[in-house]
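**Q** okay, structure incoming, though there's no sequence with it:
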């Protein structure tokens, strides 16, 4: 009898090899590599390939930590690409998406979940918080494709989607905690609100940002001082991964938001090079950590495809199907466009930014985290809704992103 361990090794090798060549094959069809991998995962499950498939919902601990790793690596990639090359004025559009689109989106989800789907208050709030952030991992193909510079930087859809995804994964966390607190209490009384605002909003956010800035700043300072004449001795490939783990681990040890810390560490990792206007070779390697990101996404999508075949969406109703499709195709685009109404971006860029609010791995992390740490009941439908929203997002955005982004890049009209 063949050892299942060796079958798993074979599957990993074949899958990663296919993923390596998929961009060449898919270039002609202009679709995302996530779609074939999703189908492959469903096929593997159908063939009873011996992998740890969900049955039918995801294993909480395994899913929590795997999705967590994918998200923090994607956040570091986003932070390194943006750096400190954008002015406060150029950050206004991403902040519009965070300050207007995200809370309005959460309000719509909460109202529909509570009044139409008849969820309890804490479940409705959890669903709103879980679906609020856009995904830095699955959206990587429509975000910035290289490190930006002051002299040559993207100010359109790619930049705005990258900056939004980099920040909103951390800023959705306070609302996940509010739902957790609600699940453990009789209601949202004044004590719960005070604890939430003081600790989960103010303390954890501020400390997380400070930790990220400090880690990025210190790395930039010491590499500037120590790397002169010694750049060939620095293993740059590991630097970005190290910064990711250090900033995230330290922030979590200090009981703050590690997602925000990782993103800000990426932003400030080039602080002294940016300040001195030098191109020091001590920069963290983007290519290495970007490849790790894609490697992990391949296996996340593989298991996601298997989870669909395993029956993770068995708990949906017709109302949930309509609701999930509307979230991706109507609600996010409309609210995104409303938030950008006063900006000077061209109509085409506004429409692209509004439409490509991809939902993905971050939502899975938040859901599993809340279920593990809260006291929620009847959560099966939440798994189904999140899975369905991600599936609709992967298919719709995966089929349209490359064509749309190519058309936008060919259009030099950035400002109306």
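**A** That came through fine. All figures in this text were calculated on a predicted structure; none of them were measured in a lab. Numbering: from 1, shown residues only.
**Q** please make it C-alpha for all contacts and neighbour counts, starting now.
**A** Noted.
**Q** quick one: contacts for residue 361?
**A** Residue 361 sits next to 67, 70-71, 135, 137-138 when contact means CA atoms under 8 Å, 6 or more residues apart in numbering.
**Q** comparison target, given below:
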């Protein structure tokens, strides 16, 4: 007789079934959540927490236990998101028209890094070098989880100043935050060996890695732009109709630029911008964006399921009320104030400036930078750092996920757009919320 207690399904079958449900959620949840004050990342974290509370799930997905896997998985998700972000920007690149981007990068991000470093060292009690690593990890706006406040797909016209500013900032600041991560690593190495660090850091980690990253990304973008749109008609890549070309460009751009030791994140975003510029009005950009978006959503959901599992496995255990209060200040004080300072003089309404300043979403990029830093320097209290960053990301997902729908819909209405119209553009990217 069949005894349910003796029935244990094969692990492979369980995983296969779970992946089926996951893919179905990837396709369906954004539409279901469109008008709700709820985001897809919140749902993913809740599902992950529920999954890893099941007694028969033995492994605890704590990042300190899997440092190399954590770095590589977060790296993969970020580079896919950067390609998608670059492809959907309609605005032509120029110093003048991208002024909001330069303000957020040149003023807001350094101010955020400095303020978080001060909080980490003076308030939380971290060593200055470790506090700098914390600041560099938590300062960048995330290109993955920030998709709810980004522009719509290519050629949709969903590109107001707020959405453009947050999309372009998220695309570029992941690459420009790296010098500060490398500064923390260089200072940590110098503290143990006593060797000079400043010249090497400035010439290699700043000048070379930024310059070569931009140049390498541009060259790969030009090559793919020519192959996709400008070779003889019978052989151009756009004739394939296969958006996987964008994934090929992502991996090649990242791989080649990392081989010459420069910032691959920056290179991928520049490649995407250059590829988009090769033929701005071609419909094939939509095909490429749709593929990157689908892969990004699936990878993001897997990562957030694991994050939810880590939360119920003890990720936040090392926290005290000091770290909790510091995390709240980082989200509600540091980024908004630094954002408003950076936007002084920008020709925008106060509503737009406040929205830009408020939606500095922290997420997968912060996980990557911390994992990279911890894998390249000696840190005695890695669990505590992971707890702080995990809490900031969790609070950001909850705070911004619950507020993005009403705020962005109100912003649309103030600009004369009806987010509930039948022809309204569906929510861009990973949302569920804002259109």
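**A** The structure has been received and is ready for your questions. All figures in this text were calculated on a predicted structure; none of them were measured in a lab.
**Q** which helix runs longest in structure 1?
**A** If you go by DSSP state H, structure 1 has its longest helix at helix 380-410.
**Q** give me the mean distance between that one and structure 2.
**A** With mean CA distance after the TM-score superposition for structure 1, helix 380-410 of structure 1 departs from structure 2 by a mean of 0.6 Å once superposed.
**Q** so that helix matches what in structure 2?
**A** Aligned by TM-score structural alignment, helix 380-410 of structure 1 falls on residues 383-413 of structure 2.
**Q** now that stretch, how far from the centre of its chain.
**A** From the chain centre to the centre of stretch 383-413 of structure 2 is a distance of 13 Å (CA atoms, centre = their mean, to the nearest Å).
**Q** how about that stretch: buried residues?
**A** Buried residues in stretch 383-413 of structure 2, counted by 16 or more other CA atoms under 10 Å: 383-397, 400-405, 407-412.
**Q** before we move on, back to that, tell me what the longest helix of structure 1 is packed against?
**A** helix 34-46, helix 318-326, helix 347-355, helix 361-373 (3 or more CA pairs under 8 Å, 6 or more residues apart in numbering; DSSP states H and E).
**Q** so which of those helices gets nearest residue 216 of structure 1?
**A** Closest to residue 216 of structure 1 of these, according to CA to CA: helix 361-373, at 23.0 Å.
**Q** now the angle from that closest one to helix 380-410?
**A** Interaxial angle, helix 361-373 of structure 1 versus helix 380-410 (axes from the mean of the first three to the mean of the last three CA atoms, to 10 degrees): 160 degrees.
**Q** helix 361-373 of structure 1 vs structure 2, average distance?
**A** Mean deviation for helix 361-373 of structure 1: 0.8 Å (mean CA distance after the TM-score superposition for structure 1).
**Q** what residue of structure 1 matches up with residue 311 of structure 2?
**A** By TM-score structural alignment, residue 311 of structure 2 lines up with residue 308.
**Q** separation between that match and residue 118 of structure 1?
**A** 24 Å (CA to CA, to the nearest Å).
**Q** those two: who's more crowded?
**A** residue 308 (23 against 12; other CA atoms under 10 Å).
**Q** with structure 2 superposed, average distance for the helix or strand harbouring that one?
**A** Using DSSP states H and E, residue 308 of structure 1 falls within helix 286-310. Relative to the matching residues in structure 2, helix 286-310 of structure 1 has an average distance of 0.7 Å after the fit, by mean CA distance after the TM-score superposition for structure 1.
**Q** and that helix, which residues are buried?
**A** 286, 288-290, 293-310.
**Q** give me the contacts around that helix.
**A** 16, 19, 34, 37-46, 53-58, 67, 70, 73-74, 77, 80-81, 137-138, 147, 237-238, 240-241, 387.
**Q** please compute how far it lies from its chain's middle.
**A** 13 Å.
**Q** got it, and stretch 238-248 of structure 2?
**A** 23 Å.
**Q** next, the buried residues of it.
**A** Residues of stretch 238-248 of structure 2 classed as buried by neighbour count (16+ other CA under 10 Å): 238, 243-247.
**Q** take those and write them to JSON lines, including distance to residue 175 of structure 2.
**A** Listed next are these as JSON lines, based on distance: CA to CA, whole Å:
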{"residue": "238", "distance to residue 175 of structure 2": "29"}
{"residue": "243", "distance to residue 175 of structure 2": "25"}
{"residue": "244", "distance to residue 175 of structure 2": "24"}
{"residue": "245", "distance to residue 175 of structure 2": "23"}
{"residue": "246", "distance to residue 175 of structure 2": "19"}
{"residue": "247", "distance to residue 175 of structure 2": "19"}
